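Novice: Predicted model and sequence below, questions to follow.
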Amino acid sequence: MQAVEIMAFGAPEGLRLGTRPRPQPGAGELLIRVSASGVNRPDVLQRKGHYAPPPGVSDLPGLEVAGVIEGGDAAALAQAGLRVGDRVCALVAGGGYAPWCVAPVAQCLPVPAGLSDIEAASLPETFFTVWSNVFDRGRLQAGEVLLVQGGSSGIGVTAIQLARARGATVIATAGSDDKCAACLELGAHHAINYREQDFSAEVLRLTDGRGADVVLDMVAGDYVAREIACLAEDGRIVIIAVQGGTRAAIDASAVLRKRLTVTGSTLRPRPVAFKAAIAQALHREVWPLLEDGRIRPVIHKTFAAAEAAQAHALMESGRHVGKIVLTWEG
């Protein structure tokens, strides 16, 4: 099969179509004939040589796919209520930039009714990540305030919609007035242009000095201290990326006084059982919201798989709102 390979670490042009053997499913796995593959920030990091796949995982980039089940572990399929020919989307630890992909059955979900494969391919990485971090680690509850850093990203548009649908007040940051408007259209109650306003001061103003209960942070670096300053008592910061740097100087006394929690996670290396629990929660709690239109995938642009380099260049430009998806013919 043809697949998008990282021919050289570095610039987007290092992504090229190469030839690989078609993968074969093992115990507890299925084989998907892929129609569409989501593009995510970790793919960019892997292309640059900064995020190697876990041991034993395909070195091809790509963490989410959608398509049709072509085969696999019959017992595992039956236990999951899936059959050959069903349309599914899946979270994978690698190998998603290919027209065939192996995935653990437990990390696969049926394509929500009414959604295309392109829309479905945009779901797993962001929805698994947001559910695990905002609702599991961050313990966001109805009536609380969520601050989403980078509200126009794939993660951001998912967090805005899910938190709003589950009864939270959402404040999003973005880097332009147009992106702030997009966040408001998706359901954010407030949007802050971080290039023109101090988000920490604005959060305190918007909450009458109380602060946010949960912060979903994709920046880290010097943002952490500013987030601590605008957290409510018993607030939680969940760090999922370090685009602003890995070092942070914080006011530890504020952490003590306000009983704050600063936590974080990565999803890719976690075991199948951990991801299976998230998949079950999503199927139960979120898939109905997708099927009745209360939340929706946000696709900024699609590219043919051969144009993966252009897709990565767009991702790195930051000009997108929502997800970027690769498509496969046939």
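Specialist: Structure's in. What do you need? Keep in mind it's a predicted model, so treat the numbers as computed, not measured. Numbering: from 1, shown residues only.
Novice: all contacts plus neighbour counts: C-alpha atoms, from now on.
Specialist: Noted.
Novice: can you confirm R236 is in a strand?
Specialist: Yes - checked against DSSP: H, G, I helix; E, B strand; the rest coil, R236 lies within a strand.
Novice: Let me know the secondary structure of G156.
Specialist: Three-state assignment for G156 (three-state DSSP): helix.
Novice: so what's it up against?
Specialist: Residues in contact with G156 (Cα atoms under 8 Å, 6 or more residues apart in numbering) are V148, Q149, G150, A172, G322.
Novice: for W100, same thing?
Specialist: Counting by Cα under 8 Å, 6+ apart, W100 makes contact with M1, R22, P23, L31, I32, R33, V34.
Novice: Isn't the last one up against A103?
Specialist: No - with the criterion set as Cα atoms under 8 Å, V34 and A103 do not qualify as a contacting pair; they are 11.2 Å apart.
Novice: After the helix or strand where V34 lies, which helix or strand is next?
Specialist: Following DSSP states H and E, one finds V34 within strand 29-39. Next helix or strand after strand 29-39 toward the C-terminus (DSSP H and E): helix 41-47.
Novice: can you redo the contacts of W100 as JSON lines with distance to V238 and neighbour count?
Specialist: Below are these laid out as JSON lines (distance: Cα to Cα, whole Å; neighbours: other Cα atoms under 10 Å):
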{"residue": "M1", "distance to V238": "39", "neighbour count": "12"}
{"residue": "R22", "distance to V238": "38", "neighbour count": "15"}
{"residue": "P23", "distance to V238": "35", "neighbour count": "15"}
{"residue": "L31", "distance to V238": "34", "neighbour count": "24"}
{"residue": "I32", "distance to V238": "33", "neighbour count": "31"}
{"residue": "R33", "distance to V238": "35", "neighbour count": "22"}
{"residue": "V34", "distance to V238": "32", "neighbour count": "29"}
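Novice: next up, a second structure to put side by side with the first:
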Amino acid sequence: MAVLPEMMRAIDMDAPGDASVLTVREKPVPQPGAGEVLIRVSAAGVNRPDIVQRMGLYPPPPGAPSTPGLEVAGEIVAIGEGVNDALLGQNMCALVGGGGYADYCIAKHDHCLPIPASLTMEEAAALPETLFTVWHNVFERAYARDGETMLVHGGTSGIGTMAIMLGKMFEMTVYVTCGSDEKCAKAEELGAAAAINYKTTDFVAEIDRLTDGKGVHIVLDMVAGDYVPRNMACLAEGGRHVTIAVQGGLKANISMVDIMRKRLTLTGSTLRPRTDAFKGLLADEIARNVMPLVAERAVVPIIDSRFPLEDAGKAQTYMESGAHFGKIVLLTGQ
């Protein structure tokens, strides 16, 4: 086992607020417990839940560190009781409950995915959160099937770009909404069948036109609020609406008659509070069904920008601006 330092750099804050509250602190290097591994972090993904946590609206689950960060990539340098020794020295990316914005991070061993030789550490760090989220919500909760159609809001976000790529790999037709003509062009270049500028075009009318009035089978929604009834209008009979974020509001005014008439399913999920056992099963399913595509670079996270760890606040401010296309990652220099 490698000799580890006693202290590390980690991002933390004293109180909720804007991005300026994020600071670099010296913290003890955590020690892995039973079923856990310690990853020397090379890169960590930046995600919108990190911002919501910083604002004080999304507290870490019990036992999770106060340091934000839900996905990391790096080398396993220590293991806890019950973990196979063969994992030591392996490069892995992992979905974590927190603590990713640091030089070292604890992960459950069965929440890790081996990093294919074809991927960089930066790409691997941008993989777990979006991949786990899209796979679960599109292919499990919305039980997507080959040949179906899907509308994805936020088409140039990390989630949106992953949904485009996975949908395309599984022979789905994916429509997206974006906030500019430039972003729409990038989404279509990535594989979206059509991208709709929601600032200049009514996406409900455009989906009706694109589908010849049939509607889409699935809506992957991260807006909620007043988008929900509009999304429902986009759904075909038997359509499935999956909410994964509520950027547009916590509540929606919907017609139950429309749900009955079109036999719609409205569902949603949050990933972070789910049990370790659930995440382990999800990781296993992804390893079998998606990672071979990742190894072939048929599905690879789109990296928009990279920031050093100490600039975590700048990275989050950039994400809040909405100017990014794909993922933002933090680099530790390790």
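Specialist: Okay, I see it. Please read these numbers as outputs of a predicted model, since none were measured by experiment.
Novice: thinking again about what came up before, export the contacts of W100 of structure 1 as a markdown table, with columns for distance to R268 of structure 1.
Specialist: Below are those laid out as a markdown table (distance: Cα to Cα, whole Å):
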| residue | distance to R268 of structure 1 |
| --- | --- |
| M1 | 25 |
| R22 | 22 |
| P23 | 19 |
| L31 | 19 |
| I32 | 19 |
| R33 | 22 |
| V34 | 20 |
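Novice: mapped onto structure 2, which of the residues you listed hold?
Specialist: Retained contacts for the contacts of W100 of structure 1 in structure 2, judged by both residues aligned by TM-score structural alignment, their matches' Cα atoms under 8 Å, are M1, R22, P23, L31, I32, R33, V34.
Novice: What residue in structure 2 is paired with the fifth one?
Specialist: Spelled out, that is I32 of structure 1. Aligning on TM-score structural alignment places I32 of structure 1 opposite I39 in structure 2.
Novice: The alignment partner in structure 1 of G63 of structure 2: neighbouring residues, count only.
Specialist: Counting by TM-score structural alignment, G63 of structure 2 corresponds to G56 in structure 1. For G56 of structure 1, the neighbour count with other Cα atoms under 10 Å is 8.
Novice: what about the helices in the stretch 1-150 of structure 2?
Specialist: Assigned by DSSP state H, counting those that start in this stretch, the stretch 1-150 of structure 2 shows helices spanning 48-54, 121-125, 128-134.
Novice: Out of these, which one sits most buried?
Specialist: Sort the helices of the stretch 1-150 of structure 2 by mean neighbour count, taking mean count of other Cα atoms under 10 Å, and helix 121-125 sits at the top with a mean of 27.
Novice: for that one, packing partners?
Specialist: Helices and strands touching helix 121-125 of structure 2, as assessed by 3 or more Cα pairs under 8 Å, 6 or more residues apart in numbering; DSSP states H and E, comprise strand 36-46, strand 71-79, strand 91-95, strand 327-331.
Novice: What residues of the second one count as buried?
Specialist: Spelled out, it's strand 71-79 of structure 2. Residues of strand 71-79 of structure 2 classed as buried: E71, V72, A73, G74, E75, I76, V77, A78, I79 (neighbour count, 16 or more other Cα atoms under 10 Å).
Novice: now for the third one: what does it line up with in structure 1?
Specialist: Looking back up the chat, that one is A73 of structure 2. Matched to structure 1 by TM-score structural alignment, A73 of structure 2 sits across from A66.
Novice: got a list of what its match touches?
Specialist: Taking Cα under 8 Å, 6+ apart as the test, what A66 of structure 1 contacts is 32, 34-37, 87-90, 111, 117-118, 120-121.
Novice: can you redo the residues you listed as TSV with distance to L289 of structure 1?
Specialist: What follows is these, written out as TSV (distance: Cα to Cα, whole Å):
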residue	distance to L289 of structure 1
I32	25
V34	24
S35	23
A36	22
S37	22
R87	19
V88	17
C89	16
A90	18
V111	13
D117	17
I118	18
A120	14
A121	17
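Novice: quick one: E202 of structure 1 and S152 of structure 1, what's the gap?
Specialist: Using Cα to Cα, to the nearest Å, one gets 18 Å for the distance from E202 of structure 1 to S152 of structure 1.
Novice: what's the helix or strand for I171 of structure 1?
Specialist: Per DSSP H and E, I171 of structure 1 falls inside strand 169-174.
Novice: State the span of structure 2 onto which that strand is aligned.
Specialist: Here strand 169-174 of structure 1 aligns to structure 2 at residues 173-178, judged by TM-score structural alignment.
Novice: same question, stretch 290-299 of structure 1
Specialist: Going by TM-score structural alignment: stretch 290-299 of structure 1 matches residues 294-303.
Novice: Need the contact partners of the matching stretch.
Specialist: 116-119, 122-124, 126-127, 158, 161-162, 165-166, 169, 293, 325-329.
Novice: Which positions in it come out as buried?
Specialist: Going by neighbour count (16+ other Cα under 10 Å), the buried part of stretch 294-303 of structure 2 is V294, V299, V300, P301, I302, I303.
Novice: out of these, which are inside strands?
Specialist: Among these, the ones falling in strands (DSSP state E) are I303.
Novice: Looking at the buried residues of stretch 294-303 of structure 2, which two lie furthest apart in space?
Specialist: Maximum pairwise distance in these, criterion Cα to Cα, is 14.5 Å, between V294 and I303.
Novice: max-length helix in structure 2?
Specialist: Longest helix of structure 2, by residue count under DSSP state H: helix 276-289.
Novice: any residues touching that helix, and which ones?
Specialist: With Cα under 8 Å, 6+ apart, helix 276-289 of structure 2 has contacts from K108, D110, H111, C112, L113, F132, W135, H136.
Novice: roughly how far apart are the equivalent of the first one over in structure 1 and V272 of structure 1?
Specialist: Meaning K108 of structure 2. Mapped onto structure 1 by TM-score structural alignment, K108 of structure 2 lines up with P104. Here the criterion is Cα to Cα. By it, P104 of structure 1 lies 7 Å from V272 of structure 1.
Novice: Since that was my last question, I'll sign off now.
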